[in-house]
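# Based on what follows, work out the 3D shape:
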Amino acid sequence: MPAIPGAVNVAVFAPGHATLDVHFQDASGAWQRVELKAFTDGVHHGTVKGLDAGSRYAFWPHGQALPASGQLLLDPYGRAIDDDGGVLRSVYVTGGFDWGDDSRPHVPWRDTVVYECHVKGQTMLHPEIPEELRGTYAGLAHPVMVDYLLELGITTLELLPVHYHLDEPHLQDLGLANYWGYNTLGFFALWPGYATAAAQAAGPRAVQDEFRAMVKKLHSVGIEVLLDVVYNHTAEGGKDQDTYSFRGLADHVYYRHDGHGNYLDTTGCGNTMNFNEPRVIQLALDSLRYWVEEFHIDGFRFDLAVSLGRDGQNHFNPRHPFLVAVGADSVLSGAKLVSEPWDVGDGGWQTGHFPPGWTDWNDNFRDTVRDFWLADQAAAASGGQGGTVARLASCLAGSTELFVGSGRTALASLNFVAAHDGFTLADLTSYLRKHNEANGEENRDGHDHNRSYNHGVEGHTGDSRILDARERTARNLMATLLLSLGVPMICAGDEIGRSQQGNNNAYCQDNALAWTNWQLDEREHRMFDVTRRLIRIRRSFLAHQPYNYPAREESSYLLWFNADGEPMTPEDWNDPDSRMVQLLMGSPQGVIDGLVVINGGRQPQKIVMPDPRSLQEFGKHRGEKIPFELLYTTSHVDDQRRGAKIRSGEKDIVGANAISIYRLT
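Next up, the predicted model:
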C-alpha cells in the first residue's frame, strides 16, 4: 500500500472482534476516533491521519459503548504507556538515537561476572551521585557508579524489570508498590519512573533516550546490559481483575485456558501467556528484537522460563517452538539467554534441561553452598553433624552432571548464592527466620526454608565475636561463588554487606529497606575489598585457558586431594567426618590455574600440599616440588600470612570454616 502523507499505518491483532476503532488525541488535544475497516488474518488495520508522534491512543470495539472507567484497550506493541490519572493510554513514539560507534561488548561466558541490580535501588541513596539523578537510568550511568562497577570487576549488569508494569490490587490496598516490577503490562514500553524528572516531563522519547544513553555509556567501558524480562504472564492477572489490553483483544489466544475455560496458571500470578499460539511467540520475539535493535541490549534473563516452554499438554519441552526460535533468530544471535528454569506448575523444576545456547540459574548451586557454609554450621553448633564436602565439590566443578544431559557444560550454570528474591548474603548469616512483617501479609509471604544461620543471635548485635563469625561465613560464600566453574552472579549490595533486616521478599519495599545503603562501616568496606580481590583471582585463574573453558571434560582438569595431599578416594568423599578437600584447577596442556583448599570443619586443619607425583598428570611437572604462594584466605587472622611460600609435599594450615587460595609462583 503506498504511503499517505501525514498518515500512519495502525494494526492490532484482535481476531474475535468484528471491527475495531482506534481512539487518539490529535495535535490540538482533541480526541478522535477512526474505524479500522481492513481485516486480515485476525489483524484489524488501516491508515490514520492526525495520529502524530507523541499522540496517545487506544483501541475499542466499533459500536460498543465506551467503559465508564475510560480505560480502553492498550496496544500490545505500544512503545510507551501514559498514565493520565489512572487511565492508561499507549503513546506513539518515533525517532532515532545517535549511537555513534557503540558496539556490544560480547563478553565471553568464561569471563562473565553478572551483577543483578535494581535501577532505582542501586543509586537512590548514593551521596556522590547528584540528587536529581539518583534512582534513575542516568544515575546508573553516572561516572561514580560506572567507576564503582569497573573497580569491583563487573562485566555484565542484569537489570530487574524495566518494562512498564502495574502494582497488584492487594498492594494498592495496602498502600505499597511492586518495587521489583515483575508484573508487566507493556513488553515494548519502558518504565518511566526510573527516568529523571526532566526526561519524564519531556515525554516518552526523552525517557527512551536516557535509557539508551545509559546503555551506550556502559558499553563504552565494556559492561554488558541484560534485561530481566517477564513474558510468562501479564499484569491483567486473573479474570476478576481489570482488563487493559490482551484480555480485551484476544483472551483466548494470549492466555492459557483449561478445558472449562478457566485460566491455566503456572506462574502464580493469575494468568499464563500461551506460548503454543504463534501470535504469542511472535509478540515475544518481536519484543526481544526491539530491545536488541533499538536499545542495543546484550541479553535477557527470562522470568519463570519453564512457562514459555510448556507444550499443549502443559509439559516442558526443551524443543518448544519458542525456545528453538529464540536460538535460531539472526537478530538475537549472540545475545546472552538466561533462564529462570522453574515455574509453579507440575514438573516446574527444569534446572539443567534447557537447550544449548541457554544458561540456567542454578538453584542447586545456591542450596548446596548455603547448606555447607550455613545450615551445616548451624547443625554443628547445636551438637549435630553437617554434610560431607562431596556435594560442594560438585558445585566447585560447575555442576556438570546437571547439564551434560542437555548437551551443555559448566558454562551453562549461572551460579548464585543470593538474588533479589530471598535473603541478601549478609542476612543469610544474620537471620534464621524471615521477617517480612512490613509487607502487610503477617509474615506469611516469602520462603520459609532459607538454609540460613544467624551465628547465635537473631539480627542486629554488637557482639564482635558473632560479627566476626558472620563476616567469615560471608567471605566463604562469596569465595565459593567466585571460585567455582560456571558463571557467577552477585546480587547488588552483597559485596558490601547490604541487609534488608531479615526481609526475604522485599518485592513491595520501595524504600531504604530494599535500596543499597552506601554509608559503609569498616566491615562493609572490608567485604568490598574481599569481593574485588576474589574477582581478580578468578580472572587470573582463567587467563590462560581457552574461551570455551571448560567446554569438554578433556579441556578442563580438576584434581582433588585430601588433607594429606593424596588423591581423594571414595572413602574420603563418603567420610561423614570429612569436610576438607583440596582442588587443583587447570588443564592437561600443562596450565595450573591455582589451588583452592576448603575447610568446613570447626577446627583449624593441617594440610600437606598436593603430592608432586600427582602433578605429573598436568604434563609439564614431572615430580619436582612446585612452589605455591598463599594468595588469600577467608580466615582474617591467617590472611596476615598472605604471600607465604609453601612447596608441594610441605605442610600448611587452614583455619576453621575457611577457604585458602594459592597460586603457582
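# going forward, measure contacts between C-alpha atoms and count neighbours the same way
Will do.
# can I assume I129 sits in a strand?
No. Checked against DSSP: H, G, I helix; E, B strand; the rest coil, I129 lies outside a strand; its state is coil.
# I'd assumed V144 was in contact with it.
Yes. Under the criterion of CA atoms under 8 Å, I129 makes contact with V144 at 6.8 Å.
# of these two, who's got more company?
Set I129 next to V144 and count neighbours by other CA atoms under 10 Å: I129 wins out with 19 against 14.
# State the distance from that one to L166.
28 Å (CA to CA, to the nearest Å).
# One more: L392?
Distance from L392 to L166, by CA to CA: 40 Å.
# Comparing the two, which residue is more hemmed in?
L392 (24 against 20).
# Please, which helix or strand holds the more buried one?
Element membership for L392 (DSSP states H and E) is helix 390-396.
# in whatever helix or strand comes next after that helix, what's buried?
Downstream of helix 390-396, the first helix or strand assigned by DSSP H and E is helix 400-403. Buried residues in helix 400-403, defined by neighbour count with 16 or more other CA atoms under 10 Å: T400, L402, F403.
# May I see these arranged in CSV, with distance to I81 as well?
CSV is the format used below for the buried residues of helix 400-403 (distance: CA to CA, whole Å):
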residue, distance to I81
T400, 44
L402, 42
F403, 40
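# Quickly name whichever of these is closest to R538.
Set against R538, the nearest of the buried residues of helix 400-403 by CA to CA is T400 (18.8 Å).
# Once you drop chain neighbours, what's closest to the closest one?
Residue nearest to T400 in three dimensions, not counting chain neighbours: A410, with 5.3 Å by CA to CA, 6 or more residues apart in numbering.
# now swap in N271 and tell me
Using CA to CA, 6+ apart, the closest residue to N271 is D265 (5.0 Å).
# Look at that neighbour and tell me its secondary structure.
Three-state assignment for D265 (three-state DSSP): coil.
# Neighbours of it, how many?
23.
# L226 and I297 touch, don't they?
Yes. With contact defined as CA under 8 Å, L226 reaches I297; the gap is 6.2 Å.
# one more, for comparison:
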Amino acid sequence: MKNIVFTSQTMYRHPLDLNTGLLNITSNFDQQYATDERLGVIYSPEMTIFRLWAPAASKIELILFYTLYGDEAEHIMMEEVRPGTYEVEVTGNLDNKAYKFGIFYPDGTYIDTCDPYAFATTSNGARSVIVDLISTNPENWGARMPAFSATTDAIIYEANVRDFTISETSGAQNRGKFLGFIEQGTKSPNGLATGLDYLKELGITHVQLMPMYDFQTVDEENQTAKYNWGYDPQNYNVPEGSFATDARDPKTRIREMKQMIQGLHDAGIRVIMDVVYNHVYDTDTHPFEKVAPGYYFRRYSDGSLSDGTGVGNDTASENEMMKRYILDSVKYWAQEYHIDGFRFDLMGIHDIDTMNAVRETLDKIDPSIIILGEGWNLNTNLPEEKKAASINARQMLRIAHFNDAMRTAIKGSDMDGGFDTGFISGKPFMEQWIAINQQGGLYYPQDIAGYQQPDQIVQYVEAHDNHTLYDKLVINMPHDDERTRTRRHLLASSLAILAQGIPFIHAGQEFLRTKNGEENSYNLPDAINKMDWSRRDTKQKEVEYLKGLINLRKSNPLFRLQTTDEIAKHMEVLEADYYKIVWQLENDTDLFYVFFNGNGDPRYFKIEESDFEVLVHDCKVNIAQPRMWLDTDEIKVEGFSTTVLHKKK
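The predicted model follows:
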C-alpha cells in the first residue's frame, strides 16, 4: 500500500514488512494464515454473518450504510476469530443493504474497501450490497440443464452482450442489454432472424459471452459514453451493471443476467462465461491489495509486480487464498447462475494445480461443464513447469486450449499487424501442419503443445482479439475481388469447423464480420464493435454455408470423435501438399472424403469407388434430400473451397 507510512517498528503478530507495506509471504504463510471458512456475507432473513480475510489488518470495522447511496452508516467492530480472519454477526433482515469494510493497519493508517467476495454492488461497484439471492431468481428458475453429451460435441459461438444487439439493425428493444440478448422475434432490416432466433437457426450449442462480471472502465450510469470489452475486472462475482436496465438497483443486474441465461437455456443453448482472474484493472485500489497487500499479486524478490499479462499485474494463483478465490468464484457462478462453461483469459498465467482444482471443483457440480482457456506461455514469475500453458497440456486433462498453431497456419500470424499469410492466402508448406492439427491431438508434437485428447483443443480462425479474418484478408490480399476473398474466408472456416476438437466461431464470422480494419477494438466505439445485422442480409449465402457445416458436423459422430484412439482408428490423412489437404473418415457404416483446396483454380482427385453423395461443394452445403450424387471416379474441387463426399457402406 503506497499510502501507508509506518512509524512504529512493532510488528505485533501481523506479517507486514514495515519498509514496503507488503505482507511478508514466507514459505509457511498460508499454513499460518489461510482459512477454509466461507468468506463474504452469509445472509439469512434473521441474521447476516460478515467474514473477511485480511491478514494485514490490526482491526477491522464493518461499515453498514442506512441506505444504498446515502452517507450515514453504522460502524461495527469485527472480531479476529483466527489469525487474519475477521467476523461479525448482525441480527435483522439486511437484504439490499450496502456495506464496506474499514481496515486499520498496525500504524493506525485507515482505509475502506469493498468486499472482494461481494455478490452485489451499487452503481459502478462503489459499495458492496447484501442480497437475498432467492429474491433475484426469475419466474420458473429451476435447476441446471442436464449434463451435456461430450465436449467435442460442442460448437462454441463467442459474442459480447453489448455488441450483439446494440445496433438498430438488431431489431431489439433492450439494445446492448442482458434482456436484449434473448428477445424473440427480432428481425434484420430485410426481415431475417436476428438475436436469439438467429442463434437457434445457426445450430450452435454454446454461446461464450465476453466479460459480463462487473468491470471498471464503463460508467454504469452513462453507458454509451465509453466502450470497453470488460477485461478490466472490478468485482468478480457481480454482474456488469451497464448490461442491466437499472444499474442503480443491485438486484436488477442479477435478475436480468439470470433471465438471459434462462432464455438461452430454454432455447437449448448453453452459456460459457469469460473469466479474467489473471489480473485486475488497478492493484492499488482493488480490494485484493487493500485486505492483503502483496499477497494476491505475483511479485519478484524486489517487490515489483510480475507483468506477464501486459497490463501491469499478474494474480498469484499459486498462493492458497488466490487459488481458493478462483475456486469459490467459479463454483458460485456455476451454482447460482447455472453457468455451463468457463473460458479463462490468459490461462497460462495461472498454475497447473489451480486449473486442475478448477476442473475437480466443477466436476462435483457437473462434469460436462466446459473449461477452456488461452494457454499462452507468458513471461510471468512462475516456473515454466508450473504454468497452465499449452506446452503443459498433458498435465491438465479435460481442459481445452485455444489452438493458435492451426489458426496461424490457416491465415497467418496475428502478431505482426496482420501482414503474415497462411494456407488460404498463399503461404507454402502449411498443408501437413494443418492436417496434423486437424487430427485433434493425435501425433501432436509434444515440444509444441502437450495435447493428449481432442477435448483439449479449441479449433478456430478468428476471435474477438486482433483483426477479423475478413479484415486480415483485406490486408493480406488487397487485390482480391470480393468473390475470391469470400471463398478464402469460407475455406478457412471449414478447415476449423470440420477438424477434430472443439470448433469455435467468433460472432459475425459467418457473415464476414468487419471492424473497418481496426486490429484491437477493446475500447473503440459501438460503431466499430457492433454486430451489423444488415451484413447478415447481404451475406446470406455465407451464413447458410456455415450453418450447413455446423449441421454436417452434428449429423455424424465421425466429425467429432472423443478420443485420439478413435481418431487413429477412423481418420486417415491421404494427401497434404501443394495447397491440398485430403482425409477420410470411416467406420462400419459411413465413409467420408474431405478435400480442402487452397489453390485458386480447381484440382481433380481420383477415388476408387463411385456412388458418393456430395454434401459440400463449391461453397455450398447440401445435407438435405434430394442430394447431388457423384457417379464417376473423379471429383473436381473448385478453387479456394472444400468438398465433402459421403457413402453409406
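# Where in the first structure does stretch 495-502 of the second structure align, residue-wise?
The aligned range for stretch 495-502 of the second structure in the first structure is 480-487, by TM-score structural alignment.
# residues in contact with the matching stretch?
109-114, 369, 395-398, 410-417, 488-489, 534-535, 538, 550 (CA atoms under 8 Å, 6 or more residues apart in numbering).
# Pull up the gap between T113 of the second structure and Q216 of the second structure, please.
Taken as CA to CA, the span from T113 of the second structure to Q216 of the second structure is 15 Å.
# cool, I49 of the second structure as well?
For I49 of the second structure relative to Q216 of the second structure (CA to CA), the value is 27 Å.
# what does D95 of the second structure give?
25 Å.
# Determine which residue in the first structure is aligned with L372 of the second structure, please.
L372 of the second structure maps onto V338 in the first structure, by TM-score structural alignment.
# mean shift of the helix or strand where its match lies relative to the second structure?
Using DSSP H and E, the element containing V338 of the first structure is strand 336-339. Strand 336-339 of the first structure: mean distance to aligned residues in the second structure after superposition is 1.1 Å, counting by mean CA distance after the TM-score superposition for the first structure.
# Just to confirm, what residue range of the second structure does whichever helix or strand comes after that strand align onto?
Toward the C-terminus, strand 336-339 of the first structure is succeeded by strand 358-362 as the next helix or strand (DSSP H and E). Across the second structure, the stretch matching strand 358-362 of the first structure (TM-score structural alignment) is residues 399-403.
# ok, and what's touching the matching stretch?
Stretch 399-403 of the second structure has contacts (CA under 8 Å, 6+ apart) with 359, 370-375, 390, 393, 455-460.
# Out of those residues, the closest to R535 of the second structure would be?
Distances from R535 of the second structure to the contacts of stretch 399-403 of the second structure, taken by CA to CA, are shortest for Y460, at 21.4 Å.
# Near the aligned partner of that closest one in the first structure, how many other residues are there?
Superposed on the first structure with TM-score structural alignment, Y460 of the second structure falls opposite F416. The tally of other residues near F416 of the first structure (other CA under 10 Å) stands at 25.
# contacting residues for F416 of the first structure?
With CA under 8 Å, 6+ apart, F416 of the first structure has these contacts: W361, N362, D363, F365, R366, L481, P488, M489, I490.
# try R602 of the first structure
A656, N657.
# and it, that's in a helix?
No. Per three-state DSSP, R602 of the first structure lies outside any helix segment and is coil.
# Map it onto the second structure.
Checking with TM-score structural alignment, R602 of the first structure has G600 as its match.
# buried residues in the helix or strand hosting R539 of the first structure?
Secondary structure from DSSP H and E places R539 of the first structure in helix 522-542. By 16+ other CA under 10 Å, the buried positions in helix 522-542 of the first structure come out as 524, 526-528, 530-535, 537-539, 541-542.
# repeat for stretch 1-11 of the first structure
V8, A11.
# How about stretch 566-577 of the second structure?
By 16+ other CA under 10 Å, the buried positions in stretch 566-577 of the second structure come out as I567, H570, M571, E572, V573, A576.
# Looking at the residues you listed, which are in strands?
Of these, the ones assigned to strands by DSSP state E are M571, E572, V573, A576.
# Does the last one touch F429 like I think?
No. The criterion here is CA under 8 Å, and A576 of the second structure misses it with F429 at 9.0 Å.
# who's in contact with the strand holding V338 of the first structure?
Outside strand 336-339 of the first structure, the residues that reach it (CA under 8 Å, 6+ apart) are 226, 298-305, 354, 357-361.
# can we see that at 7 Å?
D298, G299, F300, R301, F302, D303, A305, W358, T359, D360, W361 (CA atoms under 7 Å, 6 or more residues apart in numbering).
# The third one in helix, strand or coil?
In this case it means F300 of the first structure. strand.
# how about it, what's its match in the second structure?
Aligned against the second structure - with TM-score structural alignment as the criterion - F300 of the first structure pairs with F342.
# and T85 of the second structure, what pairs with it in the first structure?
For T85 of the second structure, the residue aligned by TM-score structural alignment is V43.
# ok, for its match, nearest residue in space, not its chain neighbours?
Per CA to CA, 6+ apart, closest to V43 of the first structure is F13, 4.3 Å.
# and the one you found, how many neighbours?
Using other CA under 10 Å, F13 of the first structure is surrounded by 20 other residues.
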